[in-house]
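>>> Here is a sequence with its predicted model. Questions after.
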Amino acid sequence: MLTNKEVRELLPHRYPFLLVDKVIELEPGKKVVAIKNVSINEPFFQGHFPEYPIMPGVLIVEALAQAAGIAVAVLEENKGKLGVFAGIDAMKFKNQVMPGDVLTLEAEILMSKLGVTKAKVKASVDGKVAAEGEIKFAMTKA
């Protein structure tokens, strides 16, 4: 488990773009389960959409990428490196994420080779899948 402070030590993102609040399960280099508490106070809800606020899919993907990044950022060989998004495959959006939801972010590392990582990711609310697919990111010197 990682606190928000520990998450901030691993990720360079800051409010309003830090989309992981805490980590509840971590197997370094293999798997991560993290939480994003979705608040009506998120800046994107002002315009997406004022009368029917839903979390933009692209930000769900970013939250998943940040969570997956934590799984490899904790490895000694990645200390001081920055994870940059490199690709997305077969991402499907199945349910909406709304204010008040607790978004569970899961990532399973499928492959990590030559600084590029591929992960199977899933975001869910109360056990219902909101989004799932595969992402790729590269670890580079910051």
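That came in fine, so what should we check first? Numbers count the residues shown, from 1 in each chain.
>>> from here on, contacts and neighbour counts on C-alpha atoms
Fine.
>>> Can I take it that Arg8 is in a strand?
No: with DSSP: H, G, I helix; E, B strand; the rest coil as the criterion, Arg8 is helix rather than part of a strand.
>>> if you count residues, which helix in this protein comes out on top?
Criterion DSSP state H: the longest helix present in the chain is helix 57-73.
>>> Quick check: buried residues in that helix?
Across helix 57-73, burial judged by 16 or more other C-alpha atoms under 10 Å covers 57, 60-73.
>>> same question, stretch 122-141
Going by 16+ other C-alpha under 10 Å, stretch 122-141 has these buried residues: 122-125, 129-139.
>>> Can you name the next helix or strand after the host helix or strand of Ile24?
If you go by DSSP states H and E, Ile24 is part of strand 22-27. Later in the chain than strand 22-27, the nearest helix or strand by DSSP H and E is strand 31-37.
>>> residues making contact with stretch 109-128?
29-31, 60, 64, 68, 71, 95, 97, 101-108, 129-140 (C-alpha atoms under 8 Å, 6 or more residues apart in numbering).
>>> let's bring in a second one:
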Amino acid sequence: MNAYLPPPPEAIERFLAEVAFTGDGLVPAIAQQHDSGEVLMMAWMTREAIAETLASGRVCYYSRSRRGLWRKGESSGQVQHLVDLRLDCDGDTLLALVDQVGVACHTGRRSCFYTALRDGVPTALTEPEVDPETLYGGGR
């Protein structure tokens, strides 16, 4: 796999011009493991988060609870390295193809999508791979 090469600033601006942000200035972003296709998580991005992601090659989201940029893995070490960032046909959803280091979910699981109905009961399909206390020291 080739290393991510950041595009020039003018290309980032052209990409940002195509994004249809919500009234709050957000756009949903799905993170997918680039080589396996596994869907890891969904989060929100702002214009600033997208620009930083494209410029740095490390995925940055917007935390609605903290009301600020959330650099994935900054406190946990569970980093997402960008392989490609794609915009859907309507311009209102992003797909981040990533190389996930460690787990993606704050629960210590590889993916946030681990609950499904089994025999009419919401059931966890996977167990945590890492103790969340170890990742975040009790916080998130």
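Sure, I can see it. Only a predicted model underlies this, so the values are computations on that prediction, with no experimental measurement involved.
>>> Can you give me the TM-score here?
The TM-score (TM-score structural alignment, normalised by the length of structure 2) is 0.27; 66 aligned residues with a C-alpha RMSD of 4.7 Å.
>>> re the thing from before, just want the angle from the strand holding Ile24 of structure 1 to strand 31-37.
170 degrees (axes from the mean of the first three to the mean of the last three C-alpha atoms, to 10 degrees).
>>> list the helices and strands strand 22-27 of structure 1 packs on?
Secondary-structure packing of strand 22-27 of structure 1 (3 or more C-alpha pairs under 8 Å, 6 or more residues apart in numbering; DSSP states H and E): helix 4-10, strand 31-37.
>>> In JSON lines: the ones you listed, plus mean neighbour count and distance to Ser112 of structure 1.
Listed next are these as JSON lines, based on neighbours: other C-alpha atoms under 10 Å; distance: least, C-alpha to C-alpha, whole Å:
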{"stretch": "helix 4-10", "mean neighbour count": "15", "distance to Ser112 of structure 1": "18"}
{"stretch": "strand 31-37", "mean neighbour count": "22", "distance to Ser112 of structure 1": "12"}
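>>> Looking at the ones you listed, spot the one closest to Val84 of structure 1.
helix 4-10 (13.4 Å; C-alpha to C-alpha).
>>> name the helices or strands packed onto that closest one?
strand 22-27, helix 57-73.
>>> Please tabulate the ones you listed in JSON lines and include distance to Lys5 of structure 1 as additional columns.
Formatted as JSON lines, these follow (distance: least, C-alpha to C-alpha, whole Å):
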{"stretch": "strand 22-27", "distance to Lys5 of structure 1": "9"}
{"stretch": "helix 57-73", "distance to Lys5 of structure 1": "13"}
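>>> Just the contacts of stretch 109-128 of structure 1: which are in strands?
31, 102-108, 129-140 (DSSP state E).
>>> okay, the angle between the helix or strand harbouring Ser112 of structure 1 and strand 31-37?
Element membership of Ser112 of structure 1 [criterion: DSSP H and E] is strand 102-113. Counting by the same axes, to 10 degrees, strand 102-113 of structure 1 lies at 150 degrees to strand 31-37.
>>> Now strand 102-113 of structure 1: buried residues?
For strand 102-113 of structure 1, using 16+ other C-alpha under 10 Å, the buried residues are Val102, Leu103, Thr104, Leu105, Glu106, Ala107, Glu108, Ile109, Ser112.
>>> following that strand, which helix or strand comes up?
strand 116-125.
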